[in-house]
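Enquirer: what follows is a protein structure lacking sequence information:
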């Protein structure tokens, strides 16, 4: 496998591209042949001429490139796998827990499908982790979006006209997105509080200059993949009330809590939003998977009756497509080079490799991943 196709995304809202010219320059000397669909990188700031200069061959459409491509890379899952060559390797976000029909289609067509969000969160796979690279940017954008809509400034200011107190920012969920949100808010001069169900992150929060909200929830922790474990109903109720007291005083609240493969936990309900100050801003980064905040909507902003604005937090990395594409492309390049056989001068699929075993969903006409094949 060495013929790579870089697809143009079908969703008009998508601004990113899976491989950038600089990384194509790294892949071609290894023996990879790269085709890029015309216009694939335009929204990210990469022209067709940039790709030609990098050594890629341009094709008119995704379908025109499918026929003789061994490896297909794109950001989001395809609408259809029609035309993709049997035994080829397809890499993209797949949302596999909610797209069983698509998995069946990949399997029936004999296509080997890699779900990028299933790449194990290990030290070895860190360079391939699209979840971390993209959500980090989402955390950054969440703060900027909130700051731009907040009717006050974030930093403390001492002026001849008086002193302006710093804005108060509350970050719920201290994963990659949460940490970046904390760091960004602190750089902008806000006072930041944060909470996570994993006590282990308290030190990281404090190292960024923020305060960690301690709530005694009993036994907590994280999964082997590094995600927060699901809480019991009693733990959730206790957490909600403690968070509500902080939300009442906060100018900006950013929620990032997700449970991988399941609906996001509801953390802020209407009764909490009703207690918040008029003009305060909430950003729900989990709105696309059920939502942490009651009333949040993917790709829409909502204003509550008491004047709290709930900003869309879905796929915020699309707002910084140049760097989002650069990071995503670096993840893809790391994946391709990890499985590259220098002697054979092509990519080989090693099902014994823990990374490939963790993210390859279909192969040999079947769903092979342990989490999905029996469902």
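Expert: Sure thing, it's come through. In this text the structure is predicted, and so the values were computed from the model without any measurement.
Enquirer: alpha carbons only for contacts and neighbour counts from here, please
Expert: Fine.
Enquirer: ok, residue 118 touching residue 361?
Expert: No: taking contacts as Cα atoms under 8 Å, residue 118 lies outside contact range of residue 361: 9.1 Å.
Enquirer: in terms of neighbours, single out the busier of these two.
Expert: In terms of neighbours (other Cα atoms under 10 Å), residue 361 is the more surrounded of residue 118 and residue 361; the figures are 26 against 23.
Enquirer: another one to put next to it:
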């Protein structure tokens, strides 16, 4: 089977869907692999590295896609790329599926498309879980980005010129990105406080040396969390009011805030209001990891750095994992390689395990039909429709 890896076309996307390491393994499995020239350059892999792994090189997009049986990408294709995809090919990538507008075009070309962000959070899916692998990197990079904009030291310093207090970091959300942000901020010497709506995260937060802050739950709210499997869920208006008050109190004391809350298919929950920003200290920094989905901060703008009237810097970078291109690509590629084990047999043929729950959850187009959302032509599968209960995109590690 011919597997192709195109160069990512989206602005700012530095990752690539296959590394020389995973290409070598694919070839050992009996596949042919074609990589577009320059596809790995931003991740610091050159064409020669892929050639050494056994791949061939496509000169441009058109020559790369020719006769492809399976296409591996980081970002879902735009309309110009869809035109190049051969009829009946298979496509594996991250779709941002709730906002992706071109499923009908893929279905029209009889493409079997798989959205990796829909891999269910089961034990067997952990090695394929791109959300966790990329959120881990994003959480790490968010802290470094905060340090870049913060006009003070992160750790405590004692010098002949006097002492410097450690920075106070508030992290909103203790999923994968949040936990990595905690660990990174602690290593950099900051005092870290963490808020999460899920009581189950307390133990993990405290094990990393951070202080867990929470809204006191009533009996009904506490019982509701026992049936969510540890995922975040939308809460009552009364809870949100109590949450807003608590976060505003903590934000006023924080030097750095990192927000991670995302709910699939819905706008990001607003956790930091304009009024709350106005109470923060001049020089404080907010890293809003949900900026491209509307933002956890009211003042956030996707892919922009905004400074409030009182001197708070709000950073809305929408692709933090792409700032750590080599390791992000390596981890993404390994996730994809594991996922391909469900699509191919020992002879290297495309034989998807259609009854497998992971395949059922991730397949969004097949045989001319759409399998996701309101446009689904067959009945929407339970594995997909269950996400309407909105597990947070940055999940708790299993």
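Expert: Yep, that arrived. Being a predicted model, the structure only gives us computed values, none of them experimental.
Enquirer: what about the strands in the stretch 201-350 of structure 1?
Expert: 211-212, 252-255, 281-284, 302-303, 309-312, 340-341, 346-347 (DSSP state E, counting those that start in this stretch).
Enquirer: show me the contacts for residue 262 of structure 1.
Expert: Going by Cα atoms under 8 Å, 6 or more residues apart in numbering, residue 262 of structure 1 touches residue 289.
Enquirer: quick one on the thing from earlier: dump the strands of the stretch 201-350 of structure 1 to a markdown table, plus distance to residue 275 of structure 1 and mean neighbour count.
Expert: Shown next, in a markdown table, are the strands of the stretch 201-350 of structure 1 (distance: least, Cα to Cα, whole Å; neighbours: other Cα atoms under 10 Å):
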| stretch | distance to residue 275 of structure 1 | mean neighbour count |
| --- | --- | --- |
| strand 211-212 | 22 | 20 |
| strand 252-255 | 13 | 29 |
| strand 281-284 | 13 | 28 |
| strand 302-303 | 14 | 15 |
| strand 309-312 | 13 | 24 |
| strand 340-341 | 56 | 18 |
| strand 346-347 | 56 | 20 |
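Enquirer: wait, which of the ones you listed is closest to residue 48 of structure 1?
Expert: When the strands of the stretch 201-350 of structure 1 are compared for distance to residue 48 of structure 1 using Cα to Cα, the nearest one is strand 346-347, at 25.4 Å.
Enquirer: how much does the closest one stray from structure 2?
Expert: Comparison of strand 346-347 of structure 1 with structure 2 after fitting gives an average deviation of 2.8 Å (mean Cα distance after the TM-score superposition for structure 1).
Enquirer: so where is that strand in structure 2?
Expert: Using TM-score structural alignment, strand 346-347 of structure 1 lines up with residues 349-350 of structure 2.
Enquirer: so how far is the matching stretch off the chain centroid?
Expert: Relative to its chain's centre, stretch 349-350 of structure 2 lies at 29 Å (Cα atoms, centre = their mean, to the nearest Å).
Enquirer: how about stretch 53-61 of structure 2?
Expert: 28 Å.
Enquirer: contact partners of that stretch?
Expert: Residues outside stretch 53-61 of structure 2 that contact it (Cα under 8 Å, 6+ apart) are 6-7, 20-21, 23-24, 27, 32-37, 47, 50-51, 64, 84.
Enquirer: and for stretch 17-28 of structure 2?
Expert: So stretch 17-28 of structure 2 is in contact with 5, 32-33, 40, 45, 49-50, 53-55, 72-74, 93, 329-330, 332-334, 336-337, going by Cα under 8 Å, 6+ apart.
Enquirer: mind doing that once more with 7 Å?
Expert: Contacting residues not belonging to stretch 17-28 of structure 2 are listed as 5, 33, 49-50, 53-55, 72-74, 329-330, 332-334, 337 [Cα atoms under 7 Å, 6 or more residues apart in numbering].
Enquirer: among these, which lie within helices?
Expert: The helices, defined by DSSP state H, take in 49-50, 329-330, 332-334, 337 from the contacts of stretch 17-28 of structure 2.
Enquirer: and of those, the nearest to residue 385 of structure 2?
Expert: If you rank those by distance to residue 385 of structure 2 using Cα to Cα, residue 332 comes first, at 25.1 Å.
Enquirer: the closest one maps to what in structure 1?
Expert: If you follow residue 332 of structure 2 across to structure 1 using TM-score structural alignment, you land on residue 328.
Enquirer: residue 262 of structure 1 maps to what in structure 2?
Expert: Match for residue 262 of structure 1 (TM-score structural alignment): residue 266.
Enquirer: hmm, I was thinking of residue 221 of structure 1
Expert: That one, residue 221 of structure 1, aligns with residue 225 by TM-score structural alignment.
Enquirer: with adjacent residues omitted, what lies nearest to that match?
Expert: The shortest distance from residue 225 of structure 2 to any non-neighbouring residue, by Cα to Cα, 6 or more residues apart in numbering, is to residue 198 (7.2 Å).
Enquirer: against residue 325 of structure 1, how distant is the residue of structure 1 sitting at the aligned position of that neighbour?
Expert: Matched by TM-score structural alignment, residue 198 of structure 2 corresponds to residue 198 in structure 1. To residue 325 of structure 1, residue 198 of structure 1 is 30 Å away according to Cα to Cα, to the nearest Å.
Enquirer: which one's more surrounded, these two?
Expert: Using other Cα under 10 Å as the criterion, residue 198 of structure 1 and residue 325 rank with residue 325 on top: 27 against 18.
Enquirer: from memory the more buried one sits against residue 40, does it?
Expert: No: using Cα atoms under 7 Å, residue 325 of structure 1 is not in contact with residue 40; the gap is 11.1 Å.
Enquirer: need the overlap of contacts for those two.
Expert: residue 17.
Enquirer: tell me the helix or strand right after the longest helix along structure 1.
Expert: Ranked by residue count under DSSP H, the longest helix found in structure 1 is helix 130-149. Once the chain leaves helix 130-149 of structure 1, the next helix or strand it forms, by DSSP states H and E, is strand 157-159.
Enquirer: average distance between that next one and structure 2?
Expert: Averaged out, strand 157-159 of structure 1 is 2.2 Å away (mean Cα distance after the TM-score superposition for structure 1).
Enquirer: ranges for the strands of the stretch 51-200 of structure 1?
Expert: 57-59, 71-73, 89-92, 112-115, 157-159, 162-164, 168-172, 191-195.
Enquirer: not counting its neighbours along the chain, what's nearest the aligned partner of residue 185 of structure 2 in structure 1?
Expert: Taking TM-score structural alignment, the alignment pairs residue 185 of structure 2 with residue 185 from structure 1. The shortest distance from residue 185 of structure 1 to any non-neighbouring residue, by Cα to Cα, 6+ apart, is to residue 143 (6.3 Å).
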